[in-house]
Structures are given as C-alpha cells and as structure tokens.
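Engineer: based on what follows, work out the 3D shape:
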Amino acid sequence: MDLPAQRRLKAIQSHVLSSTNADQSDLQANLTSSQFVHRQQYSVCLPEKLQTGKWNVYRSARSPMKIVTRFHDHPEIETLHDNFVHAVKTFGDYKYLGTRARADGMIGEYTWMTYGEAGAAREAIGSALRFHGLQKGACIGLYFINRPEWLIVDHACTAYSYISIPLYDTLGPDAVKYVVNHADVQGIFCVPETLNTLLSFISEIPSVRLIVVVGGVDEHLPSLPLASGVKLISYTKLSSE
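Structural biologist: You can find the predicted model right below:
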C-alpha cells in the first residue's frame, strides 16, 4: 500500500505533462517589478502544462531546476520568523501595517505602524504569553477580523513557537467551540464583539487559560469566576507586561 506522501506525489504527477524537450532553452523569463527593483527577473516558466487547464508552472529564476531551502544571498533566512526579522532589520523605518479610522461616516487618513514598531509589538506579545505560562507549542486562537493586531499575534506565534489557530466568527459559535476543543487552544485573542460569544460557552472549552481582548478596556471587562481558571486581560495591558 502506498504511503500518504506517495499517493500525494502520484496525484500531483497526474496533473503535470512533462516536456519531451529537456533543453533548458524552453525556460521563459517572467519579468516582474516592485517598489525597489525594476524589471528584475524573479521567476521562469517551466516547460510543463497542467492537464486541467492552460496554466504555467513557475519556479524561482535563481533555481529553476530544483527547490531550495534558503536564499543564496541570505542564507540566514530559513523560516517565516527569520524572514520577518530580516525585514525589521532592513526596513525598520518603512511603513508596514496601516489602518483607517471611520468618523461620522467618513474614512480618515491611514495611520501606519513601521516594521520596527511591529517587531517590538511582536516581542511584547510573545514574551507576555510566555509570562502567563503558555509553553512552546501551545495553540493560540485568533477570533477577530483582519487588523494589525491579528498579524502581530501571528508574528508572535512564529517567533515564540506557538501555533496560531484562526477562529472564524462567520461559521458560528458551534464551529468556534469545536475548533478550540479539537486544537486544545490555550489562549484566545478576540474583540469585545466576539468576547460575548466566547463567554457564552466558556465552561465548554476547558483548555482555554487566557483570553486577550483587542480594543478592550480592562476596567470594562467582565469578571470571571475563579473556578473558571481563565485569565481575562486587554491587549493593551498584555503588551505592556
């Protein structure tokens, strides 16, 4: 019987048609551009076509014939954490995460967080989670819509070896409860709107030890019974610990 990895390879292979011409001249340059590099060759088009459609297969121009695990000019970058650390060091003062506030039905100007500020916030959140007893490998739930804090928490998870678990409010409370229990989530970041949902079944998610409210004010947070074993704290207070 084939192993799962072998079955996966066979499934992928069945969708790829190999070229009969092994000449590397079949590789076509795919020119792209960015804010910092103009007309830099980033990828090449390999001589394969997917059977299910006329889609090209692309690979890095620096290594078109094999997959690499590190960048040639940045051998220190191997993981997402390494990549973000490099970005903080290289682009510390550059704009990274932007938000626009709404007031009286009008959308205001962007307020930006730089790479350096995001890096500092990531360290503050990650170390605070460790301070509250969450050990390496613990699952952390993210129960709110996209905003800078979502990405900061995710960066903290990669930096401190936590596992980030997205919790989708659109799937309803039962789905959230199922995911939390299935993943044995120990900490959850939420907003005031989703906090009420969590508290409605807090006794049914016994693995949770810490709930952090993004945009919440500690003085306005509800008190939880000591028997629940759950610590409730605002994101602002957590990041300052």
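
Engineer: from now on I want contacts and neighbour counts done on CA atoms only, so please keep to that.
Structural biologist: Fine.

Engineer: quick check: buried residues in the longest helix out of those in the chain?
Structural biologist: Looking across the chain with DSSP state H, the single longest helix is helix 115-131. For helix 115-131, the neighbour count (16 or more other C-alpha atoms under 10 Å) marks 115-119, 121-129 as buried.

Engineer: dump these to CSV, plus distance to residue 13.
Structural biologist: Formatted as CSV, the buried residues of helix 115-131 follow (distance: C-alpha to C-alpha, whole Å):
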residue, distance to residue 13
115, 40
116, 43
117, 44
118, 41
119, 41
121, 43
122, 40
123, 42
124, 45
125, 43
126, 41
127, 44
128, 46
129, 43
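
Engineer: how about the lengthiest strand in the chain: buried residues?
Structural biologist: Counting residues, the longest strand found in the chain (DSSP state E) is strand 40-50. Under the neighbour-count criterion of 16+ other C-alpha under 10 Å, strand 40-50 has 43-50 buried.

Engineer: secondary structure class for residue 155?
Structural biologist: At residue 155, secondary structure determined by DSSP: H, G, I helix; E, B strand; the rest coil is helix.

Engineer: next up, for comparison:
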Amino acid sequence: MTDRQEFTEPPQFDLSILTYDEFLRFLFDRKIVDDCIERDQYFFGGAVLFNADNPRQLVENLTTMFGSVKLLLSRFSAPQISQGLQELFDPMGPAVERILLSSNVPRANRQECFRSIGRMYTEVVVEWPEETIPSIFEMLWHAIGMEFWFEISRRLTSSLSSEDSQKLDDMFEVLREMLLSPHGLCQHFALHGLGHVRHPDGRRVIQEYMDRLGPDVSPSRRLWMEQCRDGTVM
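Structural biologist: This is a model prediction of the structure:
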C-alpha cells in the first residue's frame, strides 16, 4: 500500500491587497516580454489561483487606473501599459472581468469603472502613441461581455435577474457613448464591444449606425458590422 499523497493548496494571488501605487508598479513597472507563457510566469510566478478578498478595493483601483492612463503614459511606456492591461484580462491570469462583474461589487462602483474604461477609449486610445494599436484594446470589452454571458449560461437560466439586467444596461450605455465618438477607431471598438455584450437594444443601435454610413462601406467591413449587430462577431 502506498502512502496517501498529501494535498497541497495551490499558491494564490490577490491583487486587492495592493495599494494603488503598488498596483500600478506591479502592472506597469516591468520589462517587455513577448512570449505570453513567459509573460504569465514573469508576472505571477507560480500562482495558479486568483482571488480578491476585497473586490471593491480592486475595482476602485481599476477605476482610477483606467481614468488616468493619459497621465500614466508620462510615467510608463505605452508598451508597458498595454502589456499590464493584457495581463489583467488574461484568462489564464487574474481575468479581472470576473471580479468586476461579481455581485460583491456595488453597482455604483461597477458603473464608474465601466465609465472610466469608456473615457480611456474616447480620450486616450484614439491618440495611442504606438503605430500599431495593441490587441488588448480590441479584446477588453470582448473579455467583459464573454465573461458576463458565460456566468449566465453556467446558471442555466433562461432570463436575466434584475442585477444581471443592470450590468447589461450599464455596459451598453458606455459602449453606446463610445459609438458616438467622432473617432472611427473608437467607433470600431464600440461596435466590437456591442457585438459581445449583446444587449437587446444593441442590434437596433448598430443597424442605425450602419444606415448612417450609407453604401460607401467595403463589403468586408459591412459583413463585420453585421456580425457585430447579430452578436456573432469573433
């Protein structure tokens, strides 16, 4: 008979214990690592479980950070900031969208965080200093929308709770405001986000946007917008 193997609790990582300045330095005061697996190890070491004992504090740090990206660009390089944001929403890392959508976060805090994300796009991303826009800005709302609907499907419910409807409405309002931006880049990211958030009014809003554009849109671009409208965009 062999000895029973002793179970060892996997190491955990809790971003909510960091002060705001520690949070910034942890995310952005880093060398650039191109390989995603090496980058995960570089950021989180052996941690395999991620939690937030104080989710409200983490969301407050996120809100302040998203609203301060323009200022942070004078402290950290653009690649450092995009790399840190990429790690925050990495499904193999903290995936902070799970915490942001948690019922443990008051609606008012979540709303303000959504709004600060929207302001980051309308005020900063549209003037991003790198020639190529980092992929995290394409995928951020994708990650939030996918996490929202994943949690709904896990509960096997055919209808949204009042709290779920509020979350959906709050995401939609920010994305709708982004779509009103005069910057085509911001409009693009808003369309992509609306395609993944899949609010009941999203189809109408995107169709009205397409109608305003008229026929002067390439077939491939129109097909992509139709996928956003129909909630099938990748």
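
Engineer: can you give me the TM-score here?
Structural biologist: Put the two chains on top of each other and the TM-score (TM-score structural alignment, normalised by the length of the second structure) is 0.27; 115 aligned residues with a C-alpha RMSD of 6.2 Å.

Engineer: show me where the first structure has strands.
Structural biologist: In the first structure, the strands defined using DSSP E lie at 16-17, 28-32, 40-50, 56-60, 95-103, 106-114, 139-143, 163-166, 185-190, 210-213, 231-234.

Engineer: what do you get for the second structure?
Structural biologist: Remark: strands assigned in the second structure by DSSP E are 12-14, 49-51.

Engineer: distance of the closest residue to residue 99 of the second structure other than its chain neighbours relative to residue 110 of the second structure?
Structural biologist: Once flanking residues are discounted, residue 99 of the second structure sits nearest to residue 55: 6.4 Å by C-alpha to C-alpha, 6 or more residues apart in numbering. Relative to residue 110 of the second structure, residue 55 of the second structure is positioned 11 Å away (C-alpha to C-alpha, to the nearest Å).

Engineer: what touches both of these two?
Structural biologist: residue 100 (C-alpha atoms under 8 Å, 6 or more residues apart in numbering).

Engineer: the nearest residue to residue 41 of the first structure once chain neighbours are set aside - how many residues pack around it?
Structural biologist: For residue 41 of the first structure, ignoring the flanking residues on the chain, the nearest one in space by C-alpha to C-alpha, 6+ apart is residue 31 at 5.0 Å. Counted with other C-alpha atoms under 10 Å, the neighbours of residue 31 of the first structure add up to 13.

Engineer: what sits against residue 31 of the first structure?
Structural biologist: By C-alpha under 8 Å, 6+ apart, residue 31 of the first structure lies in contact with 39-43.

Engineer: export the strands of the second structure to a markdown table and tack on distance to residue 189 of the second structure?
Structural biologist: What follows is those, written out as a markdown table (distance: least, C-alpha to C-alpha, whole Å):
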| stretch | distance to residue 189 of the second structure |
| --- | --- |
| strand 12-14 | 30 |
| strand 49-51 | 28 |
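
Engineer: distance to residue 211 of the second structure and mean neighbour count added to those, as JSON lines?
Structural biologist: Converted to JSON lines, the strands of the second structure look like this (distance: least, C-alpha to C-alpha, whole Å; neighbours: other C-alpha atoms under 10 Å):
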{"stretch": "strand 12-14", "distance to residue 211 of the second structure": "46", "mean neighbour count": "15"}
{"stretch": "strand 49-51", "distance to residue 211 of the second structure": "44", "mean neighbour count": "16"}
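
Engineer: closest to residue 100 of the second structure out of the ones you listed?
Structural biologist: Across the strands of the second structure, residue 100 of the second structure has its closest neighbour in strand 49-51 (11.8 Å, C-alpha to C-alpha).
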